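Novice: Okay, structure incoming, though there's no sequence with it:
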């Protein structure tokens, strides 16, 4: 599912690091999470975790131009810790989210791709096995909104060699939970360079800086 199979290759922990260490997180390190970050959401939450430790095996980098950089850290199970920063090195990272895969599908034809594209543009995201999530990026007005597209470079060793390139078109949705909780949904059309296009759904939660450490 999602990024699995893209991270093959030899690890070389002794090589000169060429990818940034962000908030002390990088390939080969473990991230400890505060379980209260998701347990406090209660029984209404779709997001759930059965571990409070992330063993990072791959790292992604996305250049958003004037909007800064996205740094992503992956486990073998495709859990994703994401940090957004105005700088490439991630020294000013200030936006943190944790996502886990929910579903992955290969669109059978062009019609399925068009229908998915329409869902990404809609003010809300609906699916039979999910609650309703409202568009988080750009606000949730009734107007349709184009999703965001970018290339992500994914590395499986700290030397920065052999980057996997993945083209993604996505939209972020969210829903409020009882209390002050919020749950996120990231809907993605994903196409690895040289690979097959898939439609992905990830569910996640925002994290405070005190809710994780490496």
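Specialist: Yep, that arrived. The structure displayed is predicted, hence computed values, not measured ones.
Novice: switch to C-alpha atoms for all contacts and neighbour counts from now on
Specialist: Will do.
Novice: Now do the strands in this structure.
Specialist: Secondary structure of the chain (DSSP state E): strands located at 30-33, 53-55, 58-63, 69-74, 80-85, 95-105, 124-127, 130-135, 148-155, 164-176, 182-192, 198-207, 212-213.
Novice: Please work out which of these is packed deepest.
Specialist: Of all the strands of the chain, strand 69-74 carries the top mean neighbour count, a mean of 25, counting by mean count of other CA atoms under 10 Å.
Novice: Any chance you could list what contacts that one?
Specialist: For strand 69-74, the external contacting residues (CA atoms under 8 Å, 6 or more residues apart in numbering) are 22, 25-27, 55-64, 80-88, 90.
Novice: Report the angle between it and strand 95-105.
Specialist: Counting by axes from the mean of the first three to the mean of the last three CA atoms, to 10 degrees, strand 69-74 lies at 60 degrees to strand 95-105.
Novice: quick one: strand 69-74 to chain centroid distance?
Specialist: 8 Å (CA atoms, centre = their mean, to the nearest Å).
Novice: That strand versus strand 148-155: what angle between them?
Specialist: 50 degrees.
Novice: Is residue 34 in contact with residue 214, as I believe?
Specialist: No - in this structure residue 34 lies outside contact range of residue 214 using CA atoms under 8 Å: 11.8 Å.
Novice: before we move on, back to that, which one of the strands of the chain lies nearest to residue 45?
Specialist: Comparison of the strands of the chain against residue 45 by CA to CA identifies strand 182-192 as nearest, at 7.2 Å.
Novice: got another, please set it beside the one above:
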């Protein structure tokens, strides 16, 4: 069962409503097709591997950042998500991430090891998949640890009006310029707090995408 399946259960248990479209026409229970050819051509220069075929939007995450800024996260069938950043309703950028690795701290003490000063989340760089990525958020020139960015996410699955659950992220974004491709590859590391004694650490690898890379239905 996929990462999303473990959270939401089987598809037969879902009773989705018809959701209004969001940025780019994306909507809960809609579908996204990704043009994977550019990523397959890149071969092993990318750690990222695009999901194949039509992907159902199984969940929608909403993050209010303040000042009219918002993140929309559309969680897809094959352990991937589209992240759309908007300001005052205008799209700033679109990234496609795939979940690379998940770890499950056994208790709050173990979770706190991931978010305390000097932890891996917030280090000046991170190594993943044989590549090195430099920190994006915080002081980029500092050779020291930077605190993770904290934000709350509401996640909708069965209804687009009432969230199924919410969580708090303690996250840091990293990037590298991919040689020969003139594009960036990203890693977002997030320590996720779902509530009493439920924690998860996710490592996701992503790239920038445009509307031309996507078929949205």
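Specialist: Received the coordinates, thanks. On a predicted model such as this, the values are computed, not experimentally measured, just so you know.
Novice: Mind checking the TM-score on these two?
Specialist: For this chain pair, the superposition-based TM-score is 0.84 by TM-score structural alignment, normalised by the length of structure 1; 207 aligned residues with a CA RMSD of 2.5 Å.
Novice: In contact with the closest residue to residue 187 of structure 1 other than its chain neighbours, which residues are there?
Specialist: Spatial nearest neighbour of residue 187 of structure 1, excluding adjacent residues (CA to CA, 6 or more residues apart in numbering): residue 201 at 4.7 Å. Shown in contact with residue 201 of structure 1 (CA under 8 Å, 6+ apart): 101, 102, 103, 104, 185, 186, 187, 188.
Novice: Translate residue 201 of structure 1 into the numbering of structure 2.
Specialist: Residue pairing (TM-score structural alignment): residue 201 of structure 1 is matched to residue 203 of structure 2.
Novice: how near is that match to residue 147 of structure 2?
Specialist: For residue 203 of structure 2, the distance to residue 147 of structure 2 equals 17 Å [CA to CA, to the nearest Å].
Novice: cool, residue 99 of structure 2 as well?
Specialist: For residue 99 of structure 2, the distance to residue 147 of structure 2 (CA to CA) stands at 22 Å.
Novice: Over to residue 127 of structure 2?
Specialist: 18 Å.
Novice: re the thing from before, check the contacts of residue 201 of structure 1 and tell me the two furthest apart.
Specialist: Based on CA to CA, the longest span within these runs between 104 and 185 and measures 13.4 Å.
Novice: Quick check: buried residues in the longest helix along structure 1?
Specialist: What stands out as the longest helix in structure 1, according to DSSP state H, is helix 110-121. Across helix 110-121 of structure 1, burial judged by 16 or more other CA atoms under 10 Å covers 113, 116, 117, 119, 120, 121.
Novice: can you list the contacts of residue 201 of structure 1 in CSV and add distance to residue 10 of structure 1?
Specialist: Listed next are these as CSV, based on distance: CA to CA, whole Å:
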residue, distance to residue 10 of structure 1
101, 25
102, 29
103, 29
104, 27
185, 33
186, 30
187, 31
188, 28
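Novice: still contacting in structure 2, which of the residues you listed?
Specialist: Checked against structure 2 using both residues aligned by TM-score structural alignment, their matches' CA atoms under 8 Å, the contacts of residue 201 of structure 1 keep these contacts: 101, 102, 103, 104, 185, 186, 187, 188.
Novice: What's the second one aligned with over in structure 2?
Specialist: Taking TM-score structural alignment for the superposition, residue 102 of structure 1 sits opposite residue 100 in structure 2.
Novice: go on, the fifth one?
Specialist: Residue correspondence, TM-score structural alignment: residue 185 of structure 1 in this structure matches residue 187 in structure 2.
Novice: My read is that that match contacts residue 204, right?
Specialist: Yes - under the contact definition of CA under 8 Å, residue 187 of structure 2 touches residue 204, with a separation of 5.5 Å.
Novice: contacting residues for residue 143 of structure 1?
Specialist: 122, 123.
Novice: Try it again at 7 Å.
Specialist: residue 123 (CA atoms under 7 Å, 6 or more residues apart in numbering).
Novice: just the contacts of residue 201 of structure 1 now: which is nearest residue 134 of structure 1?
Specialist: Using CA to CA, residue 185 comes nearest to residue 134 of structure 1 of the contacts of residue 201 of structure 1, at 9.2 Å.
Novice: OK, contacts around the residue lying closest to that closest one once chain neighbours are set aside?
Specialist: In space, and not counting its chain neighbours, residue 185 of structure 1 is closest to residue 203: 4.5 Å by CA to CA, 6+ apart. Under the criterion of CA under 7 Å, 6+ apart, the neighbours of residue 203 of structure 1 are 47, 99, 100, 101, 102, 184, 185, 186.
Novice: hang on, the fourth one packs against residue 202?
Specialist: Yes - checked against CA atoms under 7 Å, the pair residue 101 of structure 1 and residue 202 is within contact range at 4.4 Å.
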